[in-house]
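Undergrad: okay, here's the prediction I keep looking at, along with the sequence it came from:
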Amino acid sequence: MDNLPAKKTNDHLANERTFLAWIRTAIGIMGFGFVVVKFSLFVKQVSIMLGRETAIQQKGYSAIIGVILVAVGALTSLLAFINYKKVKRQIETDTYHSSPALITGITFGIILVSMLLIWYLIKSV
């Protein structure tokens, strides 16, 4: 990126900011998944302490949903990196075309996980 015109430099910097925003989003998704898994373990431990072994026998989906969220976060990181490299190459060759595939995929993935969480919460009430 040495001796690039100011416009290309600004484009590359904008691409990096976008990449970092996606990484922050991925970390947030993974953090939320981690909290969901740990909360599931916390509930199991509290059940044991209160002498309610039947609560342990019940099939809970919190741990599964938490692991799925961590996996979605990791996938978001990977897709963000791939998109970053693709846009970088397009900026360098002046062939940039907007592609909403990453945004659409992640949005539908988060909507799907959200619907699973809503279904689980309604079922558990």
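TA: Everything's here; your move.
Undergrad: could you use CA atoms for every contact and neighbour count after this?
TA: Fine.
Undergrad: ok, the spatially most central residue of the chain to M30 distance?
TA: The chain has G73 as the residue nearest its centroid, 2.8 Å off, counting by C-alpha atoms, centre = their mean. To M30, G73 is 5 Å away according to C-alpha to C-alpha, to the nearest Å.
Undergrad: against that first model, consider the following:
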Amino acid sequence: MANERTFLAWIRTGVALIGFGFVIAKFALFLQLLKGVKGTGNSVLFGEVMILLGGAVIAYGLLIYHLTEIDLNNGTYKSRHVMNSVFAMIVLITAVGLALLVI
């Protein structure tokens, strides 16, 4: 049951990132219509990256869920601290890259 709750938390986080990505991208287009300014700057790019990141979070959660389920069924559960650390670094590098684009 804990494995399923963790998987659902990954799904919830991914959906939140996807939703936030859509908000960022659409808000830039809304401002363009409202102010009549041409171009959306980096907002659409940020939104697209957030949407892709949300999809990656869901895919990673699915992978971890299946690997953990197999381990639990075999009675050979092991921590995935290396995989989780690598994924966290990828997310962190993406966040830093987006932050540098803002500057």
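TA: Sure thing, it's come through. Because the structure is a prediction, the values reported are computed rather than measured.
Undergrad: quick one on the thing from earlier: quickly find the element holding the residue nearest to the centre of the first structure.
TA: Counting by DSSP states H and E, the element that carries G73 of the first structure is helix 62-92.
Undergrad: that helix aligns to what range in the second structure?
TA: Aligned using TM-score structural alignment, helix 62-92 of the first structure spans residues 43-73 in the second structure.
Undergrad: average offset of the matching stretch relative to the first structure?
TA: When the first structure is superposed, stretch 43-73 of the second structure averages 0.8 Å from its matched positions, counting by mean C-alpha distance after the TM-score superposition for the first structure.
Undergrad: tell me how far that stretch is from the chain's mean position?
TA: 7 Å (C-alpha atoms, centre = their mean, to the nearest Å).
Undergrad: ditto for stretch 60-77 of the first structure
TA: Here stretch 60-77 of the first structure shows a centroid-to-chain-centroid distance of 8 Å under the convention C-alpha atoms, centre = their mean.
Undergrad: what does it contact?
TA: With contact meaning C-alpha atoms under 8 Å, 6 or more residues apart in numbering, stretch 60-77 of the first structure is reached by 22-23, 25-38, 40-41, 106, 109, 113, 116-117, 120.
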